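# The following block contains a protein sequence and its predicted model.
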Amino acid sequence: MPQEVEGSPSNQSAGGGRSETSYAQGFDTGYRAGSTAGAEEELASQLPAYTVLPEVSARDVLAAGLQGFLPRLKPLLRPDEVHHRIARALAEGSPLSLVRLGDGELLALAHDTVLPLEYARSAGYFLAEAGMTLPDPAARSLLAEAVRGADIIGIPSSRLPTYQGLLFPVLRYYGMDYVPMNLTLSTINYALYEHGFLLSLLQHKRVLVVGNLAAELAAVLSACSVQIAGVITPVKGFADIPRVVSDAAAYSFDIALVASGIPAVVICQKIAAEQGRIAIDFGHLADKLVSGEFKWPVP
């Protein structure tokens, strides 16, 4: 399943350099080797002085130790469960917002709160392209309230510092208890597509498409028996949210697909809460469908 990382630069292969695949493979190999070495060194630091632990790996110790923490596992909604909840909301005509938190959203929430501004700026060098320029406390507050009010929240599987390493400190800072939250993976948009659930939800429904690629995505969806109720484009950052939400209210639709970077979280939650509709944070899945990298069978 793809790992959606907002704003991460792609590697270039022009000029005789290494290919993007080669870079990716090299990074993956290096990351795994570094992770293994770091885990082994951490284990060594925990052993009593003048002892060794023969023929036992850090992975073995982790597996044995994890058993004691299994009661603390937080279940995440699987793709079939998310599909069921959306289908039920469509059948009942009830509102539902599905939003997703990646490194961009978490850095936006963390700047000048959990993290110093300059650190967030450095780690979130791509945030302006994702719809938010730091510092922006007003946008940060809007984003926090949207997360608080969302029905289903996608979270990253990665435990790296700007992913789960930020998620739980951010939730704690804003006083959000994750235990009762309906959580799924932040790549749920891809999972719904890959399992065939997304097209079944959209076909023969009135769909509002929102984002900078909305017109192109609408054309792809139309070819798959999806009725396009309207197109709202472009979305120019957080300042554009009131206009987008107001424009959405003028359309009659069953479900909205929103691909507009970080503002999508707020737009989806507002469409659901204020207009009683279903709204899905569609993300870079829009790009992949428009480019043809991902395809749906045409009836």
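Perfect, I can see it now. Residues are numbered from 1 along each chain as shown.

# hey, let's count contacts and neighbours off CA atoms from now on
Will do.

# Arg85: how many residues sit nearby?
Neighbourhood size, Arg85 [other C-alpha atoms under 10 Å]: 15.

# How many residues are close by Phe126?
17.

# buried residues in stretch 238-251?
Phe238, Ile241, Val244, Val245, Ala248 (16 or more other C-alpha atoms under 10 Å).

# so can I have JSON lines of the residues you listed showing secondary structure and distance to Asp80?
What follows is those, written out as JSON lines (DSSP: H, G, I helix; E, B strand; the rest coil; distance: C-alpha to C-alpha, whole Å):
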{"residue": "Phe238", "secondary structure": "helix", "distance to Asp80": "32"}
{"residue": "Ile241", "secondary structure": "helix", "distance to Asp80": "31"}
{"residue": "Val244", "secondary structure": "helix", "distance to Asp80": "30"}
{"residue": "Val245", "secondary structure": "helix", "distance to Asp80": "29"}
{"residue": "Ala248", "secondary structure": "helix", "distance to Asp80": "28"}
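
# Nearest to Lys270 among those?
Minimum distance to Lys270 across the buried residues of stretch 238-251 is 7.1 Å, recorded for Val245 (C-alpha to C-alpha).

# shouldn't that closest one be in contact with Ile267?
Yes - between Val245 and Ile267 a contact is recorded at 6.4 Å, counting by C-alpha atoms under 8 Å.

# what's the closest of the buried residues of stretch 238-251 to Pro137?
Sorting these by distance to Pro137 puts Phe238 at the head of the list, at 11.5 Å, by C-alpha to C-alpha.

# What distance do you get for the nearest residue to that closest one once chain neighbours are set aside to Phe27?
Excluding the flanking residues, the one nearest Phe238 by C-alpha to C-alpha, 6 or more residues apart in numbering is Pro263, at 5.7 Å. Distance from Pro263 to Phe27, counting by C-alpha to C-alpha, to the nearest Å: 30 Å.

# Of the two, give the one with the bigger neighbour count.
Pro263 (26 against 12).

# who's in contact with the more buried one?
Gly131, Met132, Leu143, Gly237, Phe238, Ile241 (C-alpha atoms under 8 Å, 6 or more residues apart in numbering).

# top helix in this structure by residue count?
Assignment by DSSP state H gives helix 20-46 as the longest helix of the chain.

# Tell me how far the next helix or strand after that one lies from the chain's centre.
Helices and strands here follow DSSP states H and E; after helix 20-46, the next one along the chain is helix 58-66. In terms of C-alpha atoms, centre = their mean, to the nearest Å, the centre of helix 58-66 is set 29 Å apart from its chain centre.

# what does stretch 178-187 give?
With C-alpha atoms, centre = their mean, you get 11 Å for stretch 178-187.

# Helix or strand: which one has Ser157?
According to DSSP H and E, Ser157 maps onto no helix or strand at all.

# then this one, side by side with the first:
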Amino acid sequence: MIPDKQLLTVDQVLKKLKQAIKKKKPFSLVRVGDGENIILAQNSVMTIEKTLKEQWARNANKSRDNKGVTLPNTILRDQMVNAIKNASIVGIPFYKNDPILAEDRLKRQLTDKVFNHFQITPKVACHTFVNRVFAQKSDFWKALQGKRILIITKSKWSKKVTQTLRKKPYNLNVTKRINFNHYDQLEHTLAIIKANKGNFDIALISCGVNSVILAQKVAETTGNIGIDFGKSLMYIVQKKAGLNHSSRGAKKDLLP
């Protein structure tokens, strides 16, 4: 697999994003962390029984709102495999000193296992926290200004996120938002995205593990840009990330 030193830096990813915006080319950024690894591990490198014993899976099954998915779900697993294989850029954990708050065995070790199992070789890779550094970079937000932005996130954050991003210092033209809380809304949401392909240029997507599929499908079905933005939209509203706030574990000097 790709050594840490060969992963794209945040600035290199941003450059590719800007090129896609300028040339109006389809582009998708998806990200793989411990949650995505556990989805991919279902009945592949882990038995379903073992997967369901993982704390992340137990949390997901406690409430529909926790992780946006109920396990087991091997259909989501297969959709995620397809999305990762076809994404423009894939975020993955570091081998060393990774900032994700999870056990090492659930980070890059497990990514390598599931990628090998499904024969996934990302076209281009970066670190999975690229979204959190993007949130702190003025160049990222400037690249989005003047473009039509679609927001896809949980209903509890959707309105607040839209209001925040329309104001200074972000000044984004948010033309549509879609509330997304659980995997069972995926097909309906994809239909809405396709029906509105002429009403947005870039989608910022914060729907947990479902964001991987949605971001790649935005590029594939609309020719627009889909960005798996992780928890960054929620963190911006909570003032834990953004232009005026730093997100824990994603300092600019950690991910150059």
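That came through fine. Here the structure is a predicted model, which is why all the values come from computation and not from measurement.

# overall similarity of the pair, as a TM-score.
Here the superposed chains carry a TM-score of 0.82, computed using TM-score structural alignment, normalised by the length of structure 2; 224 aligned residues with a C-alpha RMSD of 1.8 Å.

# any chance of the buried residues of stretch 238-251 of structure 1 in JSON lines, with distance to Ile255 of structure 1 too?
JSON lines is the format used below for the buried residues of stretch 238-251 of structure 1 (distance: C-alpha to C-alpha, whole Å):
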{"residue": "Phe238", "distance to Ile255 of structure 1": "21"}
{"residue": "Ile241", "distance to Ile255 of structure 1": "18"}
{"residue": "Val244", "distance to Ile255 of structure 1": "15"}
{"residue": "Val245", "distance to Ile255 of structure 1": "14"}
{"residue": "Ala248", "distance to Ile255 of structure 1": "11"}
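
# and which of those residues is nearest to Leu199 of structure 1?
Ala248 (21.7 Å).

# Aligned counterpart of that closest one in structure 2, please.
Correspondence of Ala248 of structure 1 to structure 2, assessed by TM-score structural alignment: Ile193.

# Also His195 of structure 1?
His195 of structure 1 maps onto Lys137 in structure 2, by TM-score structural alignment.

# try Val209 of structure 1
Using TM-score structural alignment, Val209 of structure 1 pairs with Ile151 in structure 2.

# residue ranges for the helices of the stretch 101-250 of structure 2, please.
Secondary structure of the stretch 101-250 of structure 2 (DSSP state H, counting those that start in this stretch): helices located at 108-118, 130-134, 138-144, 155-166, 186-195, 210-222, 232-237.

# For Ile21 of structure 2, find the nearest of the ones you listed.
Ranking these by proximity to Ile21 of structure 2 (C-alpha to C-alpha) places helix 138-144 first, at 8.0 Å.

# Give me the buried stretch members for that closest one, please.
Those would be Phe140, Trp141, Leu144, for helix 138-144 of structure 2 by 16+ other C-alpha under 10 Å.

# nearest to Thr222 of structure 2, of these?
The nearest one, if we look at the buried residues of helix 138-144 of structure 2 relative to Thr222 of structure 2 and count by C-alpha to C-alpha, is Leu144, at 17.7 Å.

# OK, contacts around that closest one?
Counted by C-alpha under 8 Å, 6+ apart, Leu144 of structure 2 has contacts Leu172, Ile202.

# quick revisit: could you tell me how many residues sit around the match of Val209 of structure 1?
24.

# how much space between it and Gln163 of structure 2?
11 Å.

# And whichever residue in structure 1 pairs up with Asn59 of structure 2, how far from Leu167 of structure 1?
Using TM-score structural alignment as the criterion, Asn59 of structure 2 maps onto Phe126 of structure 1. Note on Phe126 of structure 1: its distance to Leu167 of structure 1, by C-alpha to C-alpha, is 18 Å.

# can you check His284 of structure 1 too?
For His284 of structure 1 relative to Leu167 of structure 1 (C-alpha to C-alpha), the value is 21 Å.

# and the two? which has more neighbours close in?
Leu167 (23 against 18).

# Give me the aligned partner of the more buried one over in structure 2.
Per TM-score structural alignment, Leu167 of structure 1 is aligned with Thr111.

# Apart from its neighbours in sequence, what residue is nearest that match?
Asn37 (5.8 Å).

# What of Leu192 of structure 1?
Leu198 (5.1 Å).

# Kindly report the same for Ala135 of structure 2.
Nearest to Ala135 of structure 2 is Gly242, by C-alpha to C-alpha, 6+ apart, at 4.6 Å.

# What is the neighbour count of the one you found?
So Gly242 of structure 2, with other C-alpha under 10 Å, has 24 neighbours.

# quick one: it from Asn66 of structure 2, how far?
In terms of C-alpha to C-alpha, Gly242 of structure 2 sits 23 Å off from Asn66 of structure 2.

# hang on, isn't Phe235 of structure 2 packed against Ala241?
Residue 235 of structure 2: Tyr, not Phe. Yes - taking C-alpha under 8 Å as the definition, Tyr235 of structure 2 is a contact partner of Ala241 at 5.1 Å.

# between the two, who's got more neighbours?
Taking neighbours as other C-alpha under 10 Å, Tyr235 of structure 2 and Ala241 compare with Ala241 leading, 23 against 19.

# aligned partner of the more buried one in structure 1?
For Ala241 of structure 2, the residue aligned by TM-score structural alignment is Phe294.

# for Thr47 of structure 2, same thing?
Looks like Thr47 of structure 2 aligns to Pro116 there (TM-score structural alignment).

# before we move on, back to that, quick one: residues contacting the match of Ala248 of structure 1.
Counting by C-alpha under 8 Å, 6+ apart, Ile193 of structure 2 has contacts Val218, Thr222.

# ok, the match of Leu167 of structure 1 to Pro122 of structure 2 distance?
Counting by C-alpha to C-alpha, the gap from Thr111 of structure 2 to Pro122 of structure 2 is 12 Å.

# and if you look at Thr47 of structure 2?
25 Å.

# okay, these two: which has more neighbours?
The neighbour comparison of Thr47 of structure 2 against Pro122 (other C-alpha under 10 Å) goes to Pro122, with 19 against 11.

# hmm, back to that, got the buried residues of helix 138-144 of structure 2 as JSON lines, with distance to Gln55 of structure 2 columns?
Listed next are the buried residues of helix 138-144 of structure 2 as JSON lines, based on distance: C-alpha to C-alpha, whole Å:
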{"residue": "Phe140", "distance to Gln55 of structure 2": "34"}
{"residue": "Trp141", "distance to Gln55 of structure 2": "35"}
{"residue": "Leu144", "distance to Gln55 of structure 2": "36"}
